[in-house]
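Asker: structure for the following, please:
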Amino acid sequence: MRNLLLATGLIATATMAAAQDRPVLTVYTYDSFVSDWGPGPAVEEAFEAQCACDLQFVGAGDGAALLSRLRLEGARTDADIVLGLDTNLTAAARETGLFAPHGVDADFDMPIAWTDDTFLPFDWGYFAFVADADLQAPGDFRALGDSDTTIVIQDPRSSTPGLGLVMWVKAAYGDEAGAVWEGLADNIVTVTPGWSEAYGLFLEGEADMVLSYTTSPAYHLIAEDDATKTAVQMAEGHYMQVEVAAKLAGTDQSDLADQFLSFMLTDAFQSVIPTTNWMYPAKTPEAGLPEGFETLITPGKALLLNPEEARAMRDAAIAEWQAALAR
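Answerer: A predicted model of the protein is given here:
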């Protein structure tokens, strides 16, 4: 028995030592990605099965908060990869000088061509207001502002959906965006730091609609067998979001980071996206999209500012939003 206990102890010690010897890859991302119901757990298991490493996700609030954290940490950051910026932020992220080219040559199944050599897409979608299917929802922003319909939105300074909304209004209305926000101001019940808080308030009945995605009703249909939620079709069109990942130039795990970025475009990663992140995968898995995605609305017009346009308009768009809500 003593020999058996000794052997067991030696095995446990060896196992712990082996685990400690594994290289660590640190990925900064947004909170919902690493939640129990998000893609993080499945992605971590699949990647660790092939990398002989320890993949560690670090939640850093919502998407826009990622860039703020990286700016604060600078070259001292512990991150090897950041996952969860979008095209409204990539030009500003590139200016930091913190990122390295990805070196990945790939084709994508997205409505737009992709040529960025630093930021690599992993999913995409369209912003939308989600409501109960029986709501007689206004079908454009001006009509929404003239109505009594209540909405919950996210803060564009911390949240990529919140930033997406102000860019959506700016892309659709240009110089008239400020007036549109003045009309919308009294429809807004509250502004939350991130998507999770806003969607939770909507589900609790605190507002008629919530800023989310055209794909959000697929969650209720597939995961909950609930067909009572819908995305509202907007006459102006819908603003696209393309979410990206990138390698930090100062990483001490460069090869492992490259391995992760390549893995991100495989079926093992992409097949997880539709039913955990509830977005469209950047590369459609071999099995295709899950049943239920065919029921989603298709925007009549896709709106998207390129990264440089988004950077140029961002401050003005946020200022218009702030001015309207301050009145």
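Asker: going forward, measure contacts and count neighbours with C-alpha atoms only.
Answerer: Noted.
Asker: what segments of this protein are helices?
Answerer: Here the chain has its helices, by DSSP state H, at 2-21, 40-51, 63-73, 90-95, 141-146, 160-173, 177-184, 195-203, 216-224, 254-263, 267-270, 307-326.
Asker: the shortest one: which residues count as buried?
Answerer: This means helix 267-270. Neighbour counts over helix 267-270 (16 or more other C-alpha atoms under 10 Å) mark 267, 269-270 as buried.
Asker: how many neighbours does the closest residue in space to Arg71 that isn't next to it in sequence have?
Answerer: Distances taken as C-alpha to C-alpha, 6 or more residues apart in numbering place Thr96 nearest to Arg71, at 7.2 Å, with adjacent residues excluded. Neighbourhood size, Thr96 [other C-alpha atoms under 10 Å]: 13.
Asker: my guess is Thr96 meets Arg69, correct?
Answerer: No: the criterion here is C-alpha atoms under 8 Å, and Thr96 misses it with Arg69 at 11.9 Å.
Asker: hmm, Val242 and Phe127 touching each other?
Answerer: No: using C-alpha under 8 Å, Phe127 makes no contact with Val242, being 10.6 Å away.
Asker: not counting sequence-adjacent ones, nearest residue to Asp267?
Answerer: Leaving aside its sequence neighbours, Asp267 sits nearest to Pro285 (C-alpha to C-alpha, 6+ apart; 5.4 Å).
Asker: wait, that neighbour sits on Gln270?
Answerer: Yes: counting by C-alpha under 8 Å, Pro285 sits close enough to Gln270 to count as a contact (6.2 Å).
Asker: rewinding a little: could you dump the buried residues of helix 267-270 to TSV with distance to Ser196?
Answerer: Formatted as TSV, the buried residues of helix 267-270 follow (distance: C-alpha to C-alpha, whole Å):
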residue	distance to Ser196
Asp267	26
Phe269	22
Gln270	22
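Asker: closest to Phe108 out of these?
Answerer: Of all the buried residues of helix 267-270, Phe108 sits closest to Gln270, with 11.3 Å by C-alpha to C-alpha.
Asker: distance-wise, check the closest one relative to Ala46.
Answerer: With distances taken as C-alpha to C-alpha, to the nearest Å, Gln270 is found 11 Å from Ala46.
Asker: what's the answer for Arg311, then?
Answerer: Distance check for Arg311 against Ala46: by C-alpha to C-alpha, it reads 35 Å.
Asker: between the two, which one's more packed in?
Answerer: A side-by-side neighbour count of Arg311 and Ala46, using other C-alpha under 10 Å, places Arg311 first with 18 against 14.
Asker: residue contacts, the more buried one?
Answerer: 88-89, 91-92 (C-alpha atoms under 8 Å, 6 or more residues apart in numbering).
Asker: which two of these have the greatest separation?
Answerer: Greatest spacing in the contacts of Arg311, by C-alpha to C-alpha: Asn88 and Ala92 (8.4 Å).
Asker: more neighbours: those two, which one.
Answerer: Per other C-alpha under 10 Å, whichever of Asn88 and Ala92 has more neighbours is Asn88, with 27 against 16.
Asker: want to put them side by side, so please do this one too:
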Amino acid sequence: MNRSLILALGLLATPVMAQDKPVLTVYAPDYFASEWGPGPAIETAFEAICECDLEYKTGDLLPRLMLEGDKTDADVGIGFTTDETRRARETGLFAPHEQDVTGLTLPVEWDDDVFLPFNWGHTAFVYDTDYVSDPPASFDALVDAPEDAYRIAIQDPRTSISGLALILWVKSIYGDEAGDVWEELAPKILTVTKGWSEAYGLFSEGEADMVLSFTTSPAYHIIAEGDETVKAAIFPEGHYFMVEQVAKLAGTDVPELADQFMGFVLSETFQSLIPEANWSMPAKLPADRLPEGFQQLEMPEKVLFYDEETAFELRDAAIDEWVAALRR
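Answerer: Down below sits the predicted model:
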């Protein structure tokens, strides 16, 4: 090959090499990176400041990380809940986030040095006032209602974080009587879906009177549809609090980039995207900065919450109670 050809090829290759950027690989649940989730907007905002390429790999977050172990390609994992962080922590795959968590707008104190919260919400039964004129005023009222009073769509706690939150919600209110409560609720349960989207789809199509969702769900209908008929039933017994978190992988090969992303999570840019992209409450954004539709929401006065140790200890027995009741 002559020298002029070598020089020409080298000149052609130079712009391509100059465009190479470091890649931050973020493992996330399917919903997060979908076109209707917060992932795309977060990707755009972060890439504008990081001079990098943020790439999502989606699927079952924790099971995938546990399977891959220290050979994982992940630099960051996003979408963990406190009902599963005990198992995640035990893998030893994660490093401290090293972020300042003062000023969080959570309804509980937060001091975890590994898992960093980015949004939160309360589980709730959501209904449409056009179809349900007499919603239950309490959890007891829902349990005691006639069998044909409501057709409720819920999610499976074995495959859904919201479904798991539901059985922990019931456990936190009723304790040892949770199994009996599920037997009372079983005839009112129209269907159990694998995930949240399937259940909410049935509700949206009018096939279910009520759906297990979150106290923030009505905000979507208010803001995106101009519809104020969708409400969350607020119960005096309290509502189970669920927070989603992000963590840095200890084995990341781009640690400075991963740290930059962890810092970005609590930035106003990131947090301001959460309400209307994830339809949940941001972890660090003052109430007066929330969209108007969120400021209209009814919120529970009592927050129910299990720390990760308690949630871990209760999980299997609570699922067994649920399965036994629904099989009868």
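Asker: what's the TM between chain one and chain two?
Answerer: TM-score for the superposed chains, counting by TM-score structural alignment, normalised by the length of the first structure: 0.91, backed by 314 aligned residues with a C-alpha RMSD of 1.9 Å.
Asker: trace the residue nearest to Arg71 of the first structure over to the second structure, please.
Answerer: Here Thr96 of the first structure is matched to Thr91 in the second structure, going by TM-score structural alignment.
Asker: Ala45 of the second structure versus Asn101 of the second structure, what's the distance?
Answerer: One correction, residue 101 of the second structure is Val, not Asn. Going from Val101 of the second structure to Ala45 of the second structure by C-alpha to C-alpha gives 21 Å.
Asker: how about stretch 37-56 of the first structure: buried residues?
Answerer: 38-40, 42-44, 47, 51, 53-56.
Asker: er, stretch 169-183 of the first structure actually
Answerer: In terms of neighbour count (16+ other C-alpha under 10 Å), stretch 169-183 of the first structure has its buried residues at 169-172, 177-178, 180-183.
Asker: which bit of the first structure covers the lengthiest strand in the second structure?
Answerer: For the second structure, the strand with the greatest residue count under DSSP state E is strand 116-128. Using TM-score structural alignment, strand 116-128 of the second structure lines up with residues 120-132 of the first structure.
Asker: how big is the offset of that stretch relative to the second structure?
Answerer: Its aligned residues in the second structure lie a mean 0.6 Å from stretch 120-132 of the first structure after superposition (mean C-alpha distance after the TM-score superposition for the first structure).
Asker: and the gap between the equivalent of Ala232 of the second structure over in the first structure and Leu85 of the first structure?
Answerer: Aligned counterpart of Ala232 of the second structure in the first structure: Ala231 (TM-score structural alignment). For Ala231 of the first structure, the distance to Leu85 of the first structure (C-alpha to C-alpha) stands at 23 Å.
Asker: ok, now Ala316 of the first structure?
Answerer: Applying C-alpha to C-alpha to Ala316 of the first structure and Leu85 of the first structure gives a distance of 20 Å.
Asker: more crowded one of the two?
Answerer: Counted by other C-alpha under 10 Å, Ala316 of the first structure and Leu85 do not tie: Leu85 has more neighbours, with 27 against 15.
Asker: shouldn't the more buried one be in contact with Val244?
Answerer: Yes: Leu85 of the first structure lies in contact with Val244 (C-alpha under 8 Å); the separation is 5.5 Å.
Asker: so what touches stretch 227-238 of the first structure?
Answerer: Here stretch 227-238 of the first structure makes contact (C-alpha under 8 Å, 6+ apart) with 126-134, 137, 139-141, 168, 172, 213-217, 220-221, 296-297, 299-303.
Asker: let's go with 7 Å and repeat that
Answerer: 126-133, 137, 139-140, 172, 214, 217, 220-221, 297, 299-303 (C-alpha atoms under 7 Å, 6 or more residues apart in numbering).
Asker: also stretch 99-114 of the second structure?
Answerer: Taking C-alpha under 7 Å, 6+ apart as the rule, stretch 99-114 of the second structure contacts 94-98, 247, 263, 283-286.
Asker: show me which of those residues are buried.
Answerer: Buried members of those, scored by 16+ other C-alpha under 10 Å, are 94-95, 97, 247, 263, 283-285.
Asker: can you flag which of the residues you listed belong to strands?
Answerer: Counting by DSSP E, those place 94-95, 247 in strands.
Asker: my guess is Pro23 of the first structure contacts Cys53, does it?
Answerer: Yes: counting by C-alpha atoms under 7 Å, Pro23 of the first structure touches Cys53, with 5.0 Å between them.
Asker: on that earlier part again, from Phe108 of the first structure, how far out is the residue nearest to Asp267 of the first structure?
Answerer: To Phe108 of the first structure, Pro285 of the first structure is 11 Å away according to C-alpha to C-alpha.
Asker: counterpart of Leu61 of the second structure over in the first structure?
Answerer: Aligning on TM-score structural alignment places Leu61 of the second structure opposite Leu66 in the first structure.
Asker: return the residues in contact with Ala198 of the first structure.
Answerer: Counting by C-alpha under 7 Å, 6+ apart, Ala198 of the first structure has contacts 152-154, 192, 210.
Asker: same deal with Gly263 of the second structure?
Answerer: When contacts are counted by C-alpha under 7 Å, 6+ apart, Gly263 of the second structure touches Gln99.
Asker: which one in the first structure is aligned with it?
Answerer: By TM-score structural alignment, Gly263 of the second structure lines up with Ser262.
Asker: any idea how far that match is from Gln322 of the first structure?
Answerer: 40 Å.
Asker: do Lys170 of the first structure as well
Answerer: According to C-alpha to C-alpha, Lys170 of the first structure and Gln322 of the first structure sit 14 Å apart.
Asker: do the same with Asn306 of the first structure
Answerer: According to C-alpha to C-alpha, Asn306 of the first structure and Gln322 of the first structure sit 23 Å apart.
Asker: more neighbours, these two?
Answerer: A count of neighbours by other C-alpha under 10 Å puts Gln322 above the other of Asn306 of the first structure and Gln322, at 17 against 12.
Asker: identify the residue of the second structure aligned to the more buried one.
Answerer: Gln322 of the first structure maps onto Val323 in the second structure, with residues paired by TM-score structural alignment.
Asker: centre-most residue in the second structure?
Answerer: Central residue of the second structure (C-alpha atoms, centre = their mean): Glu244, 4.9 Å from the mean position.
Asker: and the contacts of Arg311 of the first structure, which is closest to Gly145 of the first structure?
Answerer: The nearest member of the contacts of Arg311 of the first structure to Gly145 of the first structure, counting by C-alpha to C-alpha, is Asn88 at 24.8 Å.
Asker: isn't that closest one right up against Pro307?
Answerer: Yes: shown here, Asn88 of the first structure and Pro307 form a contact pair, counting by C-alpha under 7 Å, at 5.7 Å.
Asker: which residues touch stretch 283-303 of the first structure?
Answerer: Residues outside stretch 283-303 of the first structure that contact it (C-alpha under 7 Å, 6+ apart): 108-109, 171, 214-215, 218, 221-222, 231, 233, 237-240, 265, 267, 270-271.
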